[in-house]
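In: sequence and computational prediction follow.
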Amino acid sequence: MTEKPTESVEAFRARARAWLADTMPLRDDARPPGFTEDDTAEWERARELQKLLYAGGFAGIRFPTEYGGLGLSQAHQKAFDEESAAYELPLLLNLPSFAICAATLLDTGSEEQKRERVGAAIRGEEIMCQLLSEPSGGSDLAGLITRAERSGDDWILNGAKTWSTSAYAADWGLCLARTDWDVPKHQGLTMFLVPLKGTEGLTVNRIRMVNGSREFCEEFFDDVRLPASSVVGAVNDGWTVASRQLFHERNAMGGASPYVSGRGTMRVTPHPTPLDIALSRDRADDPLVQELLGEYLALRTVHEQTVGRVSRAIGTGALPPASSSLLRLLYAEVQHLGADNALRIAGASIGVGSGPQPGIDGRAGVGFLMRQGASLGGGSTEIARNVISERVLGMPREAAADRDIPFRQVKRGN
């Protein structure tokens, strides 16, 4: 990544502080929990805010200058995050558009794809998403059956994807498809950039989750035609692209992505922590509550320190890129413990929002309902444990009946 700090961190911080105060609206922490049926306005707002950042010279802080970013250091990004904490930012765009999709294109895309797609995202003109999981695939991403077949110079895409975060709001999707059925499953895949607006043969449906959100989607491809320029990386080398994409996803989930700007990735105020719940009830002096708080705060601190340590080690080559799964796993453990201990401190009122501060209780209740999401996003925690054991610790690989045989011969379903 190009890194050209042209001004000191202190000067950058001072410039950001003044610009934020003059330009950006303050964050509204009083917003109610939950999601609206029609959130089009929120996505349009995110685009507007990103355009403001770009016009002010604060968009794409860690992205290379040749693709529209500033090419600055992580210290510059941290300074901006600290100064912007009180302001409304386009956090919706952090995941998956910047931290995963744009980052993957930087590593594996063509010069044209990087200039056009990454540049447009930084300018606030386009949003990207991932099209990876499939209805029949479970955690076996390489076992996907969405297919792309040549038609002259084009490709024809058929199949289905699911659990695609924010696909309904995105302009482009990174879609992994099978292009060769006569080689082992990892070798016959190709990554494509698929336009999601007005594409003939493409259907996008939204999926309602337990918290009322409809941010996940399912997609159906019926003879969707794509030009040869849609291929990311090389034909039949899509697993290389997907592996890099999963690295960025685990980094993002673990809190170590250099491409996230601002604090957070969600549209709503973050779920209250156990400390927030304890303070709202004036129970911080209760010995049992202190034990629950200590357990949570200690694990959160371990995660925060591990993010820096593992990120530095990956950067120097002391640890392999697969070590990002450590951060992804720790993130899930912190989220689970936070939701569980918030519930233990709040008691039954968390379910109905009837405590001394109903707004906090309501958000904590939603947080508990969604706790398992931390086990699934970025690949399941079970997969993370496998990756750590096999690729970081060097333990024997898990047995696989479909290894090294042509995918056409792999038995599926019944």
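Out: Looks like it came in fine.
In: rest of the way, CA atoms for contacts and neighbours
Out: OK.
In: next up, the contacts around residue 215.
Out: Listed by Cα atoms under 8 Å, 6 or more residues apart in numbering, the contact partners of residue 215 are 165, 166, 167, 168, 206, 207, 208.
In: correction: the previous question concerned residue 257.
Out: 99, 248, 251.
In: apart from its neighbours in sequence, what residue is nearest the second one?
Out: Take residue 248 and drop its neighbours on the chain: the residue closest to it by Cα to Cα, 6 or more residues apart in numbering is residue 100, 5.2 Å away.
In: for the contacts of residue 215, pick the one with the most neighbours.
Out: residue 167 (26 neighbours; other Cα atoms under 10 Å).
In: that one reaches residue 214, doesn't it?
Out: No: between residue 167 and residue 214 there is no contact under Cα atoms under 8 Å: 10.5 Å.
In: just the ones of the contacts of residue 215 in strands?
Out: Among those, the members found in strands (DSSP state E) are 165, 206, 207.
In: any idea how far residue 153 is from the first one?
Out: The reference is to residue 165. Distance check for residue 165 against residue 153: by Cα to Cα, to the nearest Å, it reads 30 Å.
In: go on, the last one?
Out: Here residue 207 is placed at a distance of 35 Å from residue 153 (Cα to Cα).
In: ok, which stretches of the stretch 251-400 of the chain are strands?
Out: With DSSP state E, counting those that start in this stretch as the criterion, the stretch 251-400 of the chain has no strands.
In: before we move on, what about the stretch 101-250 of the chain?
Out: Counting by DSSP E, counting those that start in this stretch, the stretch 101-250 of the chain has strands at residues 128-131, 147-151, 154-165, 172-178, 189-195, 202-207, 216-226, 231-232.
In: most packed of those?
Out: Mean neighbour counts were compared across those using mean count of other Cα atoms under 10 Å; the top stretch is strand 128-131, at a mean of 27.
In: can you list the residues that contact that strand?
Out: 96-98, 101-102, 121, 161-162, 164-167, 170-176.
In: sorry, back to before: looking at the strands of the stretch 101-250 of the chain, which is closest to residue 67?
Out: strand 128-131 (15.6 Å; Cα to Cα).
In: of the contacts of residue 257, which belong to helices?
Out: Using DSSP state H, the members of these that fall in helices are 248, 251.
In: now render the contacts of residue 257 as JSON lines, adding neighbour count.
Out: Converted to JSON lines, the contacts of residue 257 look like this (neighbours: other Cα atoms under 10 Å):
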{"residue": "99", "neighbour count": "25"}
{"residue": "248", "neighbour count": "27"}
{"residue": "251", "neighbour count": "26"}
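In: one more to weigh against that first structure:
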Amino acid sequence: MSISVEEFRVSAKAWLADNMPRIEDRDPTLDDPENDTASWNRTRELQKMLWNGGFAGIAFPSEYGGLGLTPEHQRAFNAESRPYELPFRINIPTLSICAATILDMGSEQQKRDRIGGALRGDELMVQFLSEPRGGSDLAGVTTRAERDGDVWILNGAKIWSSGAYAADYGLCLVRTDWSVPKHAGLTMFLVPVHADGVTIRRIRQVNGSTEFCEEFFDDVMLPADAVVGEVNGGWAVASRQLYWERTSMGGGSPYVSGVGRGVAPAASRPLTDLARSVGRLDDVKVRELIGESRANHLVQAALITRVGAGLAGGHLPGPSASMTRLFHAETDWRDSDIRLEIAGSAAVTGPTGEVGELFLNRQAGSLGGGSTEMARNVISERVLGMPREPAADRDVPFKDVKQGRA
């Protein structure tokens, strides 16, 4: 497909106006945590609408269901799509992390099946990375897979998987060799979420949401073609996955269906509207806060553009994506604080009570996609070249690494 960015923009603008629902007409009950299943069903429906209209997977290669266009074409579509209801919940992690990782590291069949399934709105994907006992040491996973003839038998547990209950497949990092150092004995698998032996439990958060899940794998049978990349080469796949996670959390992914992450309305509502609703729009201090937020978002947009260009042109190393991820977290944090300061006591009462609920979930921005502390470590060590922190388990066979209490 050959079309200029401007021609594509004009085409997208006309199609969106004729086919996609306006954001102001969106059913507000879909934002209720208790109505989560309906929200996911709506996400699939909207993605199918994009697919049928020829605007799904704009920057994904055409052989896997996309349009084969550039990130600039995707950004043009994003700009025109802002007034419309779009399937934002499919962006993270299905399209911008999981499908992007499979595009880079998966087999031809995995690319055709999983990327195509996601773009059609038929499938959702999730990440099975963190473990209950693992903390931030992703390479220290103990969920294991053992070969039994032509199949692998999976056992263990994962946690903090966003939307796992609604997904169809999960990218699952497990240990397949205990005789080598921790990074060398890992393998990435594509696990059918609802396969026999997989148990999913939803975790209720302080704001009432049950989006996060924990998973238990009991003798789950996986075929050989479930391996993504190479056996015992899972760290290379995980590293690429983390790159796309940081890129998407920072707002720089070219593989999304419109701009947005499916965040709560309170997080996207203009601060001027909030200030006006509580009668403080003329307050000089409030205007300064609104200006501060605006400046942060302008800097964030410029940072995304600069880092994205640097990564695409090879001028910046891959870990530089952590810079956009870190700044995104800091901006989200500050916005939550500013909203609370503007709303005052109204943050927990009346129509602006959602501001207080949003503040309860404030820390999420510093944890999703890896903690801000991890992002700072990545930037310091892998971008700035500062000395790495010492690690007692480096180059030690994982079976000899002490687990749990000494």
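Out: Happy to help now that I have it. As the structure is a prediction and not an experimental result, all values here were calculated from the model.
In: mind telling me the TM-score for this superposition?
Out: Once superposed, the chains reach a TM-score of 0.96 (TM-score structural alignment, normalised by the length of structure 2), with 403 aligned residues with a Cα RMSD of 1.6 Å.
In: one step back: what's the closest of the ones in strands among the contacts of residue 215 of structure 1 to residue 294 of structure 1?
Out: The nearest member of these to residue 294 of structure 1, counting by Cα to Cα, is residue 165 at 33.5 Å.
In: list the contacts of the closest one.
Out: Counting by Cα under 8 Å, 6+ apart, residue 165 of structure 1 has contacts 96, 129, 130, 215, 216, 217.
In: please redo it, this time with the cut-off set to 6 Å
Out: 215, 216 (Cα atoms under 6 Å, 6 or more residues apart in numbering).
In: what residue in structure 2 is paired with it?
Out: Mapped onto structure 2 by TM-score structural alignment, residue 165 of structure 1 lines up with residue 162.
In: before we move on, what about residue 102 of structure 1?
Out: So, by TM-score structural alignment, residue 102 of structure 1 is matched to residue 99.
In: could you find the closest non-adjacent residue to that match?
Out: residue 115 (5.5 Å).
In: ditto for residue 332 of structure 1
Out: Per Cα to Cα, 6+ apart, closest to residue 332 of structure 1 is residue 374, 4.8 Å.
In: then residue 115 of structure 1?
Out: Residue 115 of structure 1 sits nearest to residue 67 (Cα to Cα, 6+ apart), 5.1 Å away.
In: the alignment partner in structure 2 of that neighbour and residue 248 of structure 2, how far apart?
Out: Aligning on TM-score structural alignment places residue 67 of structure 1 opposite residue 64 in structure 2. Applying Cα to Cα, the value for residue 64 of structure 2 to residue 248 of structure 2 is 20 Å.
In: same check, this time on residue 270 of structure 2
Out: Distance from residue 270 of structure 2 to residue 248 of structure 2, by Cα to Cα: 22 Å.
In: the equivalent of residue 49 of structure 2 over in structure 1: what secondary structure?
Out: Alignment note: residue 49 of structure 2 maps to residue 52 in structure 1; criterion TM-score structural alignment. Reduced to three states with DSSP: H, G, I helix; E, B strand; the rest coil, the structure at residue 52 of structure 1 is helix.
In: list the contacts of residue 52 of structure 1.
Out: With Cα under 6 Å, 6+ apart, residue 52 of structure 1 has no contacts at all.
In: and residue 5 of structure 2, by the same measure?
Out: Applying Cα under 6 Å, 6+ apart, the residues contacting residue 5 of structure 2 are residue 73.
In: so what does it match up with in structure 1?
Out: Using TM-score structural alignment, the equivalent of residue 5 of structure 2 in structure 1 is residue 9.
In: could you check how far that match is from residue 270 of structure 1?
Out: For residue 9 of structure 1, the distance to residue 270 of structure 1 - Cα to Cα - is 28 Å.
In: ok, now residue 281 of structure 1?
Out: Remark: distance between residue 281 of structure 1 and residue 270 of structure 1 (Cα to Cα) = 19 Å.
In: okay, residue 270 and residue 248 of structure 2: which has more neighbours?
Out: residue 248 (25 against 12).
In: what does the more buried one correspond to in structure 1?
Out: Residue 248 of structure 2 maps onto residue 252 in structure 1, by TM-score structural alignment.
In: same check, this time on residue 206 of structure 2
Out: Taking TM-score structural alignment, residue 206 of structure 2 has residue 210 as its aligned residue in structure 1.
In: which of the contacts of residue 257 of structure 1 sits closest to residue 200 of structure 1?
Out: Among the contacts of residue 257 of structure 1, residue 99 lies closest to residue 200 of structure 1 (Cα to Cα), at 28.5 Å.
In: check contacts around that closest one.
Out: Contact analysis of residue 99 of structure 1 by Cα under 6 Å, 6+ apart lists 259, 260.
In: any idea which helix is longest in structure 2?
Out: Structure 2, longest helix under DSSP H: helix 284-312.
In: how distant is that helix from the center of its chain?
Out: Centroid separation for helix 284-312 of structure 2 versus its chain: 20 Å, with Cα atoms, centre = their mean, to the nearest Å.
In: residue range for it in structure 1?
Out: Aligning helix 284-312 of structure 2 against structure 1 (TM-score structural alignment) gives residues 287-315.
In: go through that stretch and flag the buried ones.
Out: 289-290, 292-293, 296-297, 299-300, 303-304, 306-307, 310-311 (16 or more other Cα atoms under 10 Å).
In: do stretch 77-84 of structure 1 as well
Out: Going by neighbour count (16+ other Cα under 10 Å), the buried part of stretch 77-84 of structure 1 is 77, 78, 79, 80, 81, 83, 84.
In: restricted to helices, list the residues you listed.
Out: 77, 78, 79, 80, 81, 83.
In: got those as a markdown table, with distance to residue 35 of structure 1 columns?
Out: Listed next are these as a markdown table, based on distance: Cα to Cα, whole Å:
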| residue | distance to residue 35 of structure 1 |
| --- | --- |
| 77 | 29 |
| 78 | 29 |
| 79 | 31 |
| 80 | 28 |
| 81 | 25 |
| 83 | 27 |
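In: widest-spaced pair of those?
Out: 77 and 83 (10.0 Å).
In: what about residue 88 of structure 1, how many residues nearby?
Out: Neighbours around residue 88 of structure 1, by other Cα under 10 Å: 17.
In: please name the residues that touch the nearest residue to residue 204 of structure 2 once chain neighbours are set aside.
Out: In space, not counting the residues next to it along the chain, residue 204 of structure 2 is nearest to residue 210; the distance is 4.5 Å by Cα to Cα, 6+ apart. Residues near residue 210 of structure 2 by Cα under 6 Å, 6+ apart: 202, 203, 204.
In: for residue 231 of structure 2, same thing?
Out: With contact taken as Cα under 6 Å, 6+ apart, residue 231 of structure 2 is in contact with residue 187.
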